[in-house]
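Asks: Below is the sequence, then the predicted model.
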Amino acid sequence: MRVDKFLWCVRYFKTRNMATEACKKGQVRVNDAVTKPGKEVYPMDKVMVRKNQINYEFTINDIPKNRVGAKLVDIYRTDTTPKEAFEALELLKYSKDYYRKKGTGRPTKKDRRDIDDFYDESE
């Protein structure tokens, strides 16, 4: 089965076109090699998919005939994604809470109070 179709079948991507685009951008690796969307995958291949700033890693157990339900996905793959990847995403979310985008103007009164409270707590 093609790698883009497999990723769509096991619900890593919502559409097959999104899976194809990810392969073209180099976000999908099979056995540590960047692949094209038409690359054939077989059981026991190791696949790495970069999605939402997380490197999902899994091993293929079996090839489905078509798209499977969310409860049946674990039959076809074994997830080997390290826990640190998800923890890094949580830290990234917290760091973005206090980041102000350039050009948003001066801080509001509430922003100023939050900044003052933050500095008062750190002292």
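Replies: Yep, that arrived.
Asks: From now on I want contacts and neighbour counts done on CA atoms only, so please keep to that.
Replies: Noted.
Asks: Can you name the residues that contact the most centrally placed residue in the chain?
Replies: Against the mean C-alpha coordinate of the chain, by C-alpha atoms, centre = their mean, the closest residue is residue 51 at 2.7 Å. Residue 51 is in contact with residue 27, counting by C-alpha atoms under 8 Å, 6 or more residues apart in numbering.
Asks: at 10 Å what do you get?
Replies: 12-13, 22, 27-28 (C-alpha atoms under 10 Å, 6 or more residues apart in numbering).
Asks: and the gap between it and residue 98?
Replies: 24 Å (C-alpha to C-alpha, to the nearest Å).
Asks: swap in residue 19?
Replies: In terms of C-alpha to C-alpha, residue 19 sits 33 Å off from residue 98.
Asks: cool, and residue 15?
Replies: From residue 15 to residue 98 the distance is 34 Å (C-alpha to C-alpha).
Asks: the more surrounded of those two?
Replies: More crowded of residue 15 and residue 98, by other C-alpha atoms under 10 Å: residue 15, with 14 against 11.
Asks: A further structure is provided below for comparison with the first:
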Amino acid sequence: MVAEEGTTRIDIWIWSVRLVKTRTMAGDACRGGHVRLNGERVKPARPVRAGDEVRLRLDGHERVVVVTKVIAKRVGAAIAAECYVDNSPPPPERQPLMAARDRGAGRPTKRDRRALERLRNL
């Protein structure tokens, strides 16, 4: 299949606009069903055009972007931000894991230390 002019592969595009760190991660996300193009799951070789809506789910967060410019090479962050419109919902607020210790409270007890280690291992 020969791609039309003004199109590029979806895995290359999401990598080149810096939605994922590596091209391998982009291909794995497509194969794993984490990328939707205009509402349907896509394989890595699906062409993307200007005006398409891309939904990418990674690490529990969903990114919803509309393609404004198709590029095939990885570019700087400032230029990459011009290639899409971000319609993603805001991330949920993070809850603090535990209350901070009061200043001057002294060393943590053995019980406190074990509680901290349990939190770090989660």
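Replies: Cool, the structure landed. Here the structure is a predicted model, which is why all the values come from computation and not from measurement.
Asks: if we can go back for a sec, of the contacts of residue 51 of the first structure, just the buried ones, ChimeraX syntax please.
Replies: Per 16 or more other C-alpha atoms under 10 Å, the buried members of those correspond to this ChimeraX selection:
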select :12,13,22,27,28
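Asks: need the contacts of residue 51 of the first structure in CSV with secondary structure, can you?
Replies: Shown next, in CSV, are these (DSSP: H, G, I helix; E, B strand; the rest coil):
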residue, secondary structure
12, coil
13, coil
22, helix
27, coil
28, strand
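Asks: where along the first structure do the strands fall?
Replies: Listed in chain order, the strands found in the first structure under DSSP state E are 28-30, 33-34, 46-51, 54-60, 77-79.
Asks: so which of those comes closest to residue 85 of the first structure?
Replies: Of all those, strand 54-60 sits nearest to residue 85 of the first structure, with 5.9 Å by C-alpha to C-alpha.
Asks: Return the distance of the closest one from the chain's centre.
Replies: Averaging C-alpha positions (C-alpha atoms, centre = their mean, to the nearest Å) puts strand 54-60 of the first structure 9 Å from its chain's average.
Asks: residues in contact with it?
Replies: So strand 54-60 of the first structure is in contact with 6, 12, 27-31, 41-50, 74-82, 84-89, going by C-alpha under 10 Å, 6+ apart.
Asks: rerun at 6 Å
Replies: When contacts are defined by C-alpha atoms under 6 Å, 6 or more residues apart in numbering, strand 54-60 of the first structure is touched by residues 43-49, 77-81, 85.
Asks: In the second structure, which residues correspond to that strand?
Replies: Using TM-score structural alignment, strand 54-60 of the first structure corresponds to residues 61-67 of the second structure.
Asks: That stretch against the first structure, how far on average?
Replies: Compared with the first structure after fitting, stretch 61-67 of the second structure has a mean deviation of 0.3 Å; criterion: mean C-alpha distance after the TM-score superposition for the first structure.
Asks: Can you list the buried residues in that stretch?
Replies: For stretch 61-67 of the second structure, using 16+ other C-alpha under 10 Å, the buried residues are 62-67.
Asks: burial count for the counterpart of residue 7 of the first structure in the second structure?
Replies: Under the alignment by TM-score structural alignment, residue 7 of the first structure pairs with residue 14 in the second structure. Counted with other C-alpha under 10 Å, the neighbours of residue 14 of the second structure add up to 27.
Asks: that older thread, between the contacts of strand 54-60 of the first structure, which is nearest residue 93 of the first structure?
Replies: Distances from residue 93 of the first structure to the contacts of strand 54-60 of the first structure, taken by C-alpha to C-alpha, are shortest for residue 85, at 12.8 Å.
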